[in-house]
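> coords below, sequence missing:
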C-alpha cells in the first residue's frame, strides 16, 4: 500500500496516506477521517480502535443494533454506512470486556470563538473553567471536554486508563490559529487520571500533565485528574463584605506564615501530614487564640518536589492533593473566614521547574518559557522563567491569580521573587543577560504583567491583597499604577529584616557600634506600604532559628527574642512571623518534620508564645500601633541617638485613640531612672513589659503607672523617669487623652 493509493471496502474509500497517519498517530486532522461524514448516499462512519475485536453501531435513541462495522485492510480501523443521518453510539468488544460509548468524533466545535479570541489576546479571566478537563453535557451526553494549548505540536492526544494510555485512540482537533487542541470524550467521570501525548516536530515527547488541570494526583504520581466542579456552598458572606475595610492600610494586619505539611503532623514529628479538615480543626483555634489577623500559606499549588516547599510548582490551578481535594481546601478557607482569619497564598509567576511532565518545552518548543537561556533559565534555582511577553502566557498567569482569589475566596497573593522578574540581569554575570529593546536591564514584559495583574485584581476581586516579595530599591512598588507604580498593596521590607536581624544578632556590648541599623530603617519606612517579614527564609539553610540567632546565655537569648519581637510589633509596618518563631524554636525549620511543640512544656517558650499573643492583641486594640503604619505622622522619634546605651524611644500615633510610647533597651543592663521626654503630661500607664514574669522574664522594669515631671528632656517640657528592664521593651499610654 503506497501513499497515493486508496483503501476501499464495500464502496467506502479512505486514502492510504490518511490510514497510515492514523496508524502512526501522526494525523493532524483526525476529524477529517473519523466520525460521521455525509457523502450524498448516506452517512459514512469511521472509528479507529486499535486492538478492538469488533465494533457494532447502535441507535443512540433506541439502543438497537444498526449493524456491525467492517474492518478493511487496516487493523483497528472500522467503517460503516448508514442510509440516513441519525445519532449513534458504539458497542466495542475488547479482549477484557465490552464498552458502550458515543463517538468523540461525532461532536462539532467545542470552544467558542470568543473564548479562543480572549485566550490568544491574553485576557481570558476564566481559563481554569475553559481549558483543561471540564465536565459537561453535550447534546444530552455527559463527558469531559479536554482543551490544551500546544500550537507547535503536530498531534495531541488525551491518554489515560480509559484508553490504555494509547495515543492513537483519542487524538484531538486543532483550532486554528490559536494553537488550542480540543476533544470531548463521552462518559468519562470525575476522578479519571489523564495526560497529554504530544507529537512535536521531532518526535513524541514525554507525557505531559495538564497545565490547566483543576486537580492532580498526589506526588510522586504526576497525572492530572478530572475534577468535580467546585460548587462549594460558601458561608463567609459577612467576611467577604467586610474584607475591604479589614484590608485598608489603616487596619491592623498580623500574618502567621506556615508550611501546611510541617506545622503539625498526626502522630508526632514523623507522623502523617494533616488534611485540610484536620488542619482547620487545630490551626484555626490556635491562630484565633494568638490574635493573628491572617495566615499566609507557602505555596499549596501542586508541586512535584516537596523539598522546594511549593515554590517550584507546576499546577497553577490545582491545590496539592497532599492535603485533600479542592473542595476540602475551599472548606478550610471558609472556616478561616468564619473565624475572622484571612488567608494569603504564596504564588509564583516568576519561574517553574524543569520536570519533563510539566511545562518545560511543552509542545517541543519553548512555549511557556523564553527560548534563550539568558532570558529563560534561572541558574540559581535550576528553573525556567515564564515568558510573560507572550500574550497567552501573560493571560495564563493572570487567570491563575484570579482563580485563587475568586473561586477559593483567597484574600491575597504574596507574589514570590518579584525582584527576579523585574530585572533581566538578576543574579547574572555581565555577559549572561539580554537587554530589553531599549538596551536596559528592566524586564518590560514582567513589569507590564505585574501592573496588569494588580489593576485586574483591584477591579475583579475587590478587597483582595497583592503583596510583593521584592528585595531591591525599585521605586513605587506599592504606588498605584496610575501614578507610575507597580500597584501592589504592600511590599515586604527586606531592608528592615536584614538590618534588624544583623543588629539583634550582635553581642549586646557591640550594638552601640551598629546603632544605625535600627535608625536607618525609619529613613525609608514610609516610602512604601510595608510588611515587616520574619519569614521561613530566615530560619533555614544554616541561618539558624530566630531564637538561636540571639547572642548571650540562655536567659539572654530569650530576653533578646522577646525584645526583638516587641521591637517588630511596635515598628511601623504590618507584621509577618514564620511558624515556630512564636514558641522560640531552637532548631531550624525542617519541612519534613513538625514544629517542636514539646518546647511548650518549658516556661521560657510559653513566655514567648504569651508575649506574641499579647503583642497581637495590643497591636489590634491600640489604633496608634496600626492606623498610620505607612504615614510619617504616625511616628515620632523621642530617642534615636543614645548609641552608648543602645536605647531607642519613639511615639506611635493614629487618627483615633491616644499615642503609645515605646522604649527599647537592647543591653542586658537595667537602666533605672532613665529619663524620656514626652509631649504630654500626666499619668502614663504600662501596657506591656517584655521582661515581665509571665513572659519568663526577670520582672524588672517600671511600675504599672508613671507620672510625668516638669523636667525638660529631649526637647519636651515634661518627661518620665523610667526603670528600663534588661534586654527589654516597655510600652506605655497616657491616660489623659490625645494631643
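Arrived safely, thanks for sending. These figures come from a predicted structure and were not determined experimentally.
> please count neighbours and contacts with C-alpha atoms only from this point.
Noted.
> where exactly do the helices run in this protein?
16-23, 113-121, 237-246, 276-290, 326-338, 373-376, 391-407, 418-422, 444-460, 494-505, 516-519, 546-549, 554-570, 603-621 (DSSP state H).
> for residue 359, which of those is the nearest?
Of all those, it is helix 391-407 that lies closest to residue 359, at 11.2 Å by Cα to Cα.
> output the contacting helices and strands for the closest one.
Helices and strands touching helix 391-407, by 3 or more Cα pairs under 8 Å, 6 or more residues apart in numbering; DSSP states H and E, are helix 113-121, helix 444-460.
> check which residues of the first one are buried.
By that I understand helix 113-121. 115, 116, 118, 119, 120 (16 or more other Cα atoms under 10 Å).
> excluding covalently adjacent residues, which one is nearest to the second one?
Setting aside the residues directly before and after it, residue 116 is nearest to residue 178 in space (Cα to Cα, 6 or more residues apart in numbering), at 6.6 Å.
> which ones are touching that neighbour?
Residue 178 is in contact with 116, 117, 120, 149, 151, counting by Cα atoms under 8 Å, 6 or more residues apart in numbering.
> closest to residue 315 out of these?
residue 149 (14.7 Å).
> these two touch, right, the closest one and residue 177?
No: contact criterion Cα atoms under 8 Å: residue 149 and residue 177 do not qualify, at 11.1 Å.
> got another one to weigh against that:
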C-alpha cells in the first residue's frame, strides 16, 4: 500500500494510532509483491540477515524492502547502530498478528475477565517460534501507547502498540526481550498530554525509589502445599479456632545495619516463632508494591507485584509454601478502597480520570490524600476482582482482610454536608461499591472454598458477614471494632473506677452474634500516640503486666476469632515504630517472657478446648454465670460446645477475691486449666492449687456451686474433669 507523507510524519512523531497499518508486511495490489517496512530511529542502515538491503525513505527513519514473495513471516533484521556503528540483530514486532482474542476483550469490557492478569501486563511467550514478551494495557481514549525501556532507549516512538479498538486495550509482542528488563508505557493522551506510567498489571517491579515495572520470569517454584490446600477446601472455619498474628514485614526483624529481612530469612525465623506460640494464621500488612515505606503498604502503586523490598515473587511463594507446611495460614491485607496520587501509577492514567471516579466528590479521599476507585466502571471493577483472585491463585493466600470497607460503603464517609453526591435514590450508600463487594465475595468463595474474606468495617452496616443471597455483603467475617473500642476504653480505666464502666465489658453480647466477628487488637491501636498495649494499662509496673495478661485472657474467653499485632505478645513498652524492629531485648526479662508464654498458652487452650471455639458465632457457645457483679468488677461465664463447658472467671481489680462462689452446671471436680496470675507468666501465684470440688449449694440458678480464689487482676479458666 502506498505510504503518505502524513503517515510518515505521524509514525516519526509518535502520533499514529495504528502503526500496523504502516509497518510490517503489506502486499501490493498491482503486482502481488510484498513490502516490509520498519521504523528504526536508532538504525543507520537495515538489511535482512539473508542479505537483502532496505532502502531508507527520504529524510526519515523508515526503511522499506520489496520482495517478490514473503519467504519468512518474521525475518531477522541486521541493522547498524547510529550510536557506535555496531551491527545488531532483531525481529520487527509489526510482523506479528494480534494475540488477545475477541472473547478476552469482550469479558474485559463486561468486567468479568476474572483471570485478566493472564492477558494484561507483560508476559514472556514464544509466538511462531520466536521468543519475546507480550505487552498489553487498558488505556481507552488516547492517541497512542508505546512500550519503553532500556531496550529501546526509552524512546516512545519506536514501539507503538496495536489498538484493539473500542475495548481500549493496546497490545504488542516484542521479540527478543527476556525477564528482568524494566519497562513502562508512554501514553499520548487525547489532548496531547505525554505521560510515562508503570504497568497496572505488572507482576514485578524494581525496588524503590525506582518506579519501573519489570518483565517477570515465569515462576519456577514447585509448590509443596497440596495437602494444605486440600484441607483448606474443607476448612470448617466457623467452628474451628483462628488466632492471627498481625505482622508488618519490614519492622518485625531487621539486620544490624537496618536492612530488611528477606522472605527466606523471615521464613527461617518467623515460622518457628509463631509455631511455638501456637498461632494458626499470619496476617501481613499490605505487601503489594508501594513507593513509601511510611505508608505501611496501604498506598499501593503495584497491585499485582509483591514488593521488591523483600525479594522476588518466587521468594514470596516460597515463604507462603513454608508457612503452609508448618501449619500456618497466610492472610493478606488488601486495599481496594483507595490508591495514591503518584503520577507514575494509576492516578489520571490516560491524562484523564480512569481508575478513579471522575466526580471529585466520589473520587477523592480528602482526609487521606488518595483517590477512590470508580467501582461502577466495568474494567476498573475487573481490575480489582482479578487482583483479589490473583493473590490466591498465584500465591496460595488463604484469606484477604479488606481494608477500609466503611469508606467504600458510604458516599458521605468523612465528608461534610455539601461535599458529597447522593446516589440515584438520594441516599448515602455507594451502590456501585456494594455491588462490587458482593461480586468479590461471590466469585472468590465460588472459586476457592475455605478462603476467608475479612472486612475492616467500623459502622453498624447490617449483614456484612452474611451470604449475598440473603442480602448480605458476603464476607466470611468482620472485625469487631465495637468490642475493641469498648474494652480498650474499659481496661485503660483505673480499677477503682471500673465498676462504673462495667457495661463496657458486657455490652458486646447484645450484638455479638449479628455478624461473624474477629476480635482485633491491631496495629492501629499501637500507633499515633495511642501507646503500646502494655503502656495503655493503668497502675504500677506489676499492675500493668497483670492488666495486660488479664485483657488477653478476656479476648480469648470472649466469642470471636482472635488477632494480635506483633510486639504486643511480649508486652513491648514503646509504640510500634515502622522504621526499626521490635524491642526483642525485652524478651530476656522474665516478666515480658511471661506475657509471651501466656499468649502461647492461650492459643493452645483456645485450640485444644472445643468449647472455646466451636460456637464463636452462635449464642449457644456462650452464657453468663454472673455478669452483674460490678461492685467487685468480676465476670464469670461459660463457653459451651456440644459436649462440655469451659468456665472463665475474671477479676478486673487488684483485690484478690477469696471464697468467691459461682454456680456451675454440673457437680464434680473442676481443674484449673489456666491462671494468668501464675508465676510462670510473671504473676503472684495466687490461685486454687490446680483443682476444685463442687458443693451442693444452689447459686445463680445452678444446683451446684464452686468456691474459689479469683486472683487480683487475673483470669482463671476451669473445666470439669470427667473421671
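Structure's in. What do you need? Just so you know, these numbers come straight off a predicted model, no measurement behind them.
> TM value for the aligned chains?
Between these two chains, after superposing, the TM-score reads 0.98 (TM-score structural alignment, normalised by the length of structure 2); 717 aligned residues with a Cα RMSD of 1.1 Å.
> map the residue nearest to residue 116 of structure 1 across to structure 2 for me.
When structure 2 is aligned by TM-score structural alignment, residue 178 of structure 1 is paired with residue 167.
> do residue 374 of structure 1 as well
Using TM-score structural alignment, residue 374 of structure 1 sits opposite residue 361 in structure 2.
> pull the contacting residues for the closest residue to that match other than its chain neighbours.
Closest residue to residue 361 of structure 2 apart from its sequence neighbours, by Cα to Cα, 6+ apart: residue 420 at 4.9 Å. Going by Cα under 8 Å, 6+ apart, residue 420 of structure 2 touches 361, 362, 411, 412.
> also residue 347 of structure 2?
Residue 347 of structure 2 makes contact with 339, 340, 341, 353, 354, 355, 356, 371 under the criterion Cα under 8 Å, 6+ apart.
> in strands, which of the residues you listed appear?
Cross-referencing the contacts of residue 347 of structure 2 against strands under DSSP state E gives residue 371.
> burial measure for the aligned residue in structure 2 for residue 319 of structure 1, as a count.
Under the alignment (TM-score structural alignment), residue 319 of structure 1 pairs with residue 306 of structure 2. For residue 306 of structure 2, the count of nearby residues is 26 (other Cα atoms under 10 Å).
> need the nearest residue in space to the aligned partner of residue 157 of structure 1 in structure 2, chain neighbours excluded.
Alignment note: residue 157 of structure 1 maps to residue 146 in structure 2; criterion TM-score structural alignment. Nearest residue to residue 146 of structure 2 in three dimensions, chain neighbours excluded: residue 160, at 4.0 Å (Cα to Cα, 6+ apart).
> swap in residue 535 of structure 2?
Distances taken as Cα to Cα, 6+ apart place residue 573 nearest to residue 535 of structure 2, at 5.8 Å, with adjacent residues excluded.
> what sits against the counterpart of that neighbour in structure 1?
Taking TM-score structural alignment, the alignment pairs residue 573 of structure 2 with residue 586 from structure 1. Residues near residue 586 of structure 1 by Cα under 8 Å, 6+ apart: 545, 546, 547, 548.
> roughly how far apart are the first one and residue 508 of structure 1?
Going back to what we said before, that points to residue 545 of structure 1. Residue 545 of structure 1 is 19 Å from residue 508 of structure 1, where distance means Cα to Cα, to the nearest Å.
> what do you get for residue 319 of structure 1?
For residue 319 of structure 1, the distance to residue 508 of structure 1 equals 46 Å [Cα to Cα].
> what's the match for residue 599 of structure 1 in structure 2?
By TM-score structural alignment, residue 599 of structure 1 lines up with residue 586.
> thinking again about what came up before, which among the contacts of residue 347 of structure 2 gets closest to residue 293 of structure 2?
Distances from residue 293 of structure 2 to the contacts of residue 347 of structure 2, taken by Cα to Cα, are shortest for residue 340, at 13.3 Å.
> could I get the contacting residues of residue 314 of structure 1?
211, 301, 302, 303, 304, 352, 353, 358, 359.
> quick one: residues contacting the aligned residue in structure 2 for the fourth one.
Pointing back at residue 303 of structure 1 there. Residue 303 of structure 1 maps onto residue 290 in structure 2, with residues paired by TM-score structural alignment. For residue 290 of structure 2, the contacting residues are 297, 298, 299, 300, 301, 302, 307, by Cα under 8 Å, 6+ apart.
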